[in-house]
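J.: Just a sequence and a predicted model for now, questions to come.
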Amino acid sequence: MDSRTVLNEENRHNAYIEFKRKEWAKLRANVKLTLSEDDIKQLQGINESLSMQEVIDIYLPLSRLLNLYVSARQYRHAVRDKFLNSEHEKVPYIIGVAGSVAVGKSTSARILQALLSRWPEHPKVALVTTDGFLRPNKELVARNLMHKKGFPESFDTKALIDFVAAIKSGQKLITAPLYSHLTYDILPNKSLQFEQPDIVILEGLNVLQTPSVDELDKTFVSDFVDFSIFVDADKGLLKTWYIQRFLKFREGAFTDPNAYFHSYSKMSEKEAVAIASKIWDEINAVNLEKNIRPTRDRANLILQKSINHQVSEVQLRK
């Protein structure tokens, strides 16, 4: 764990404004809910029960805050163009969403995309997951990194940085590779394309990755992120959620003969729990403690989850 990136409790208390759920919910002000029950069902993860109240209490205030940040950035650009007496390429606002495997960061990102795209100031909101920048399995095998999939070294970091740099340069057409959780690999000859978005939500394990002592001169994805969110929960809950998600995949996606983990669908529940627990302890928990959680205290905002994936506390950097 990199001690330079971890705040002790006293420093964190000084660095963040802390809100209990009810306090944060009041900051919604008069923002209207623009999602229906059906919308919310479509947005929730495989192992989550996303409630309308969760969206109202947590994500509507957050969408209001982000709208204010994005509007302020747009105003600054307008001021710059007025000063220079010329117009420059529109530069998208990048929101990073980081956190552990199984914490529900993908669901948070999807909710934010849905809510932010309904604000008239920035209707074009793209969502990109960094999974698409994992190295192909063939390459991971050649590098002896299959057992470290999701660790920083398993990503094509240069390609990811080139991608976010292209966004920030104002490039009109942006292309990102796609990843399949069914085949557990990059999808060949397929990509995600979007043109001049107002906002890009970048979701992934390594969004807030920090440099080690010998990497201080390097560029990182976090250098391009305008506002960062870390979704967090206690380790015990994360392991429980991972196992529950694994069991649901075992009953669903893993039953597909084309699934990379198809053999797991034939296991008994007891065997599946044992293998999921082993994967968590030996891979995901190690990655969490070594590479992911140390980046938490660099986030602009932390969503602290408790039981049932409900956010119990929000911390906003001062």
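T.: Alright, I've got the coordinates.

J.: make it CA atoms for all contacts and neighbour counts henceforth
T.: Fine.

J.: which SSE is E18 in?
T.: Using DSSP states H and E, E18 falls within strand 16-20.

J.: now the helix or strand following that strand, how far from the centre of its chain.
T.: Next helix or strand after strand 16-20 toward the C-terminus (DSSP H and E): helix 21-25. With C-alpha atoms, centre = their mean, to the nearest Å as the basis, helix 21-25 stands 22 Å off its chain's centre.

J.: by contact count, what packs against the strand holding E18?
T.: Strand 16-20 is packed against strand 311-317, with contacts defined by 3 or more C-alpha pairs under 8 Å, 6 or more residues apart in numbering; DSSP states H and E.

J.: angle of the strand it packs on against strand 16-20?
T.: Angle, strand 311-317 to strand 16-20, by axes from the mean of the first three to the mean of the last three C-alpha atoms, to 10 degrees: 160 degrees.

J.: Now do the buried residues in strand 311-317.
T.: Along strand 311-317, these residues count as buried under the neighbour rule (16 or more other C-alpha atoms under 10 Å): V311, S312, E313, V314, Q315, R317.

J.: can you check stretch 25-32 too?
T.: For stretch 25-32, burial by neighbour count (16+ other C-alpha under 10 Å) applies to A25, L27, R28.

J.: same check, this time on stretch 239-252
T.: Burial within stretch 239-252, assessed by neighbour count using 16+ other C-alpha under 10 Å, is assigned to K239, T240, W241, Y242, I243, Q244, R245, F246, L247, F249, R250.

J.: Could you dump the buried residues of strand 311-317 into CSV and include distance to H13?
T.: Shown next, in CSV, are the buried residues of strand 311-317 (distance: C-alpha to C-alpha, whole Å):
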residue, distance to H13
V311, 18
S312, 16
E313, 13
V314, 12
Q315, 9
R317, 10
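
J.: Just give me the longest strand of the protein.
T.: Secondary structure of the chain per DSSP state E: the longest strand is strand 185-195.

J.: Comparison target, given below:
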Amino acid sequence: MEKYSPYMTFTKEEWAKLRFNTPMTLTKEEINELQGVNEQLSMAVVSNVYLPLTRLINLYITASQQLHTVSDTFLGKNTSKVPYIIGLAGSVAAGKSTAARIIQALLSKWPNHPKVEIITTDGYLYPNAVLESKGLMNKKGFPESYNTKALVDCLAKLKSGAKEVRVPVYSHLQYDILPGQYKIINKPDIVIVEGINVLQTPKLEGNTLPSIFVSDFFDLSIYVDANETDLLRWYVERFKKLRGTAFNDPNSYFKRYANLSDEEAVKTATSIWNNINQINLKKNIEPTKNRADIILKKELDHEITTINLRKL
């Protein structure tokens, strides 16, 4: 980072030392179940990167809980504790979902916050029928393709201490919202909000900006960063692998891609990247990187090599 950067920068070796005596609470088998389609997560990466990260998050959460107790003492009341909310952003193919699952699994092992939930912003995409009527199917994942108001309402309910919050369910197989289906979030200790758009600043509505936007509800934000050449390679590799799995399902929205040759798959995936994902990355996602409290920089085989931590 630059000399006068708001971040402290750590190599993976320096960061690993900050684990101290935090115990490894996941088995190799559990880690294998948590990794993504195109990622090979090693025990070393979890031990040296994610354990120190979740140790730091636990310290932040403990401090937040202590502040809650102090506030109750000052007010002379016993108020309900609200969830600690973590935003997790990054490009398509960066490995956000895997990072969210690993962080969730590790944080849930700590005794002071065992209930950790993940909300993916995919659930707040407009249904395909709405996107088609608005001419936005080729901009799925762009800010305008999300029902941001509904996501903000969800986070507002969580931060107000609502006992139960319903989250829409998105099917990657059907590439659409599942009508009438919801995930129930019930009094969580921690909520991880994962999605490409979570750190994006609001767009003008008429001549005014919305007064509240998604990241206002975050207690901590993380950005999973990578070079575009690596992101494209990971995207193409994942696309090729999905031909033999999800794309092969007769109910898959992408079944037309199941029988593509390697050459055709590379050409198709690269075209999708160049015409949709790259534009979204450059215009809407990458500019939000320096709004994050923590930046995890990946290289080559999804290895996290640098960690940037915002100074307090």
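T.: Sure, I can see it. Quick caveat, the model's predicted, so the values are computed rather than measured.

J.: Just the ones in helices from the buried residues of stretch 239-252 of structure 1, please.
T.: Per DSSP state H, helices hold the following members of the buried residues of stretch 239-252 of structure 1: K239, T240, W241, Y242, I243, Q244, R245, F246, L247, F249, R250.

J.: Could you single out the nearest of the buried residues of strand 311-317 of structure 1 to A299 of structure 1?
T.: R317 (7.6 Å; C-alpha to C-alpha).

J.: residue in structure 2 matching the closest one?
T.: Here R317 of structure 1 is matched to R310 in structure 2, going by TM-score structural alignment.

J.: before we move on, what about R296 of structure 1?
T.: Matched by TM-score structural alignment, R296 of structure 1 corresponds to K289 in structure 2.

J.: so what's its match closest to, chain neighbours aside?
T.: Leaving aside its sequence neighbours, K289 of structure 2 sits nearest to Y223 (C-alpha to C-alpha, 6 or more residues apart in numbering; 6.1 Å).

J.: Check the secondary structure at the one you found for me.
T.: Three-state assignment for Y223 of structure 2 (DSSP: H, G, I helix; E, B strand; the rest coil): strand.

J.: ok, how many other residues are close to the equivalent of E153 of structure 1 over in structure 2?
T.: By TM-score structural alignment, E153 of structure 1 lines up with E144 in structure 2. Other residues within reach of E144 of structure 2, judged by other C-alpha atoms under 10 Å, total 15.

J.: Pull up the gap between the match of R317 of structure 1 and D72 of structure 2, please.
T.: Distance from R310 of structure 2 to D72 of structure 2, counting by C-alpha to C-alpha, to the nearest Å: 29 Å.

J.: F142 of structure 2 now?
T.: Remark: distance between F142 of structure 2 and D72 of structure 2 (C-alpha to C-alpha) = 41 Å.

J.: and what of E299 of structure 2?
T.: E299 of structure 2 sits 45 Å away from D72 of structure 2, going by C-alpha to C-alpha.

J.: Let me see the ranges of the helices in structure 2.
T.: 12-16, 28-34, 43-45, 51-75, 96-107, 128-134, 148-159, 228-242, 262-272, 278-280.

J.: Count the residues that sit near the counterpart of M24 of structure 2 in structure 1.
T.: Aligned counterpart of M24 of structure 2 in structure 1: L33 (TM-score structural alignment). Around L33 of structure 1 there are 14 other residues, counting by other C-alpha under 10 Å.

J.: Let me see the contact set for L33 of structure 1.
T.: Applying C-alpha atoms under 8 Å, 6 or more residues apart in numbering to L33 of structure 1 gives the contacts I56, L60.

J.: doesn't V236 make contact with V266 of structure 2?
T.: Yes - with contact defined as C-alpha atoms under 8 Å, V266 of structure 2 and V236 form a contacting pair (6.0 Å).

J.: Now check structure 1 for the residue matching P111 of structure 2.
T.: Counting by TM-score structural alignment, P111 of structure 2 lines up with P120 in structure 1.

J.: Its match: how many residues sit nearby?
T.: 9.

J.: what's the spacing between it and V70 of structure 1?
T.: Distance from P120 of structure 1 to V70 of structure 1, by C-alpha to C-alpha: 12 Å.

J.: Name the nearest residue to S169 of structure 1, ignoring sequence neighbours.
T.: V91 (6.8 Å).

J.: Give the equivalent position in structure 2 for the one you found.
T.: Using TM-score structural alignment, V91 of structure 1 pairs with V82 in structure 2.

J.: Please list all residues in contact with that match.
T.: Neighbours of V82 of structure 2 in contact, by C-alpha under 8 Å, 6+ apart: L158, K159, S160, G161, K187, D189.

J.: ok, now which ones touch the equivalent of the last one over in structure 1?
T.: Using TM-score structural alignment as the criterion, the counterpart of D189 of structure 2 in structure 1 is D198. With contacts taken as C-alpha under 8 Å, 6+ apart, D198 of structure 1 has the following neighbours: V91, P92, Y93, H122, P123, K124, V125.

J.: Kindly report the same for F246 of structure 1.
T.: Counting by C-alpha under 8 Å, 6+ apart, the residues that F246 of structure 1 touches are A272, A276.
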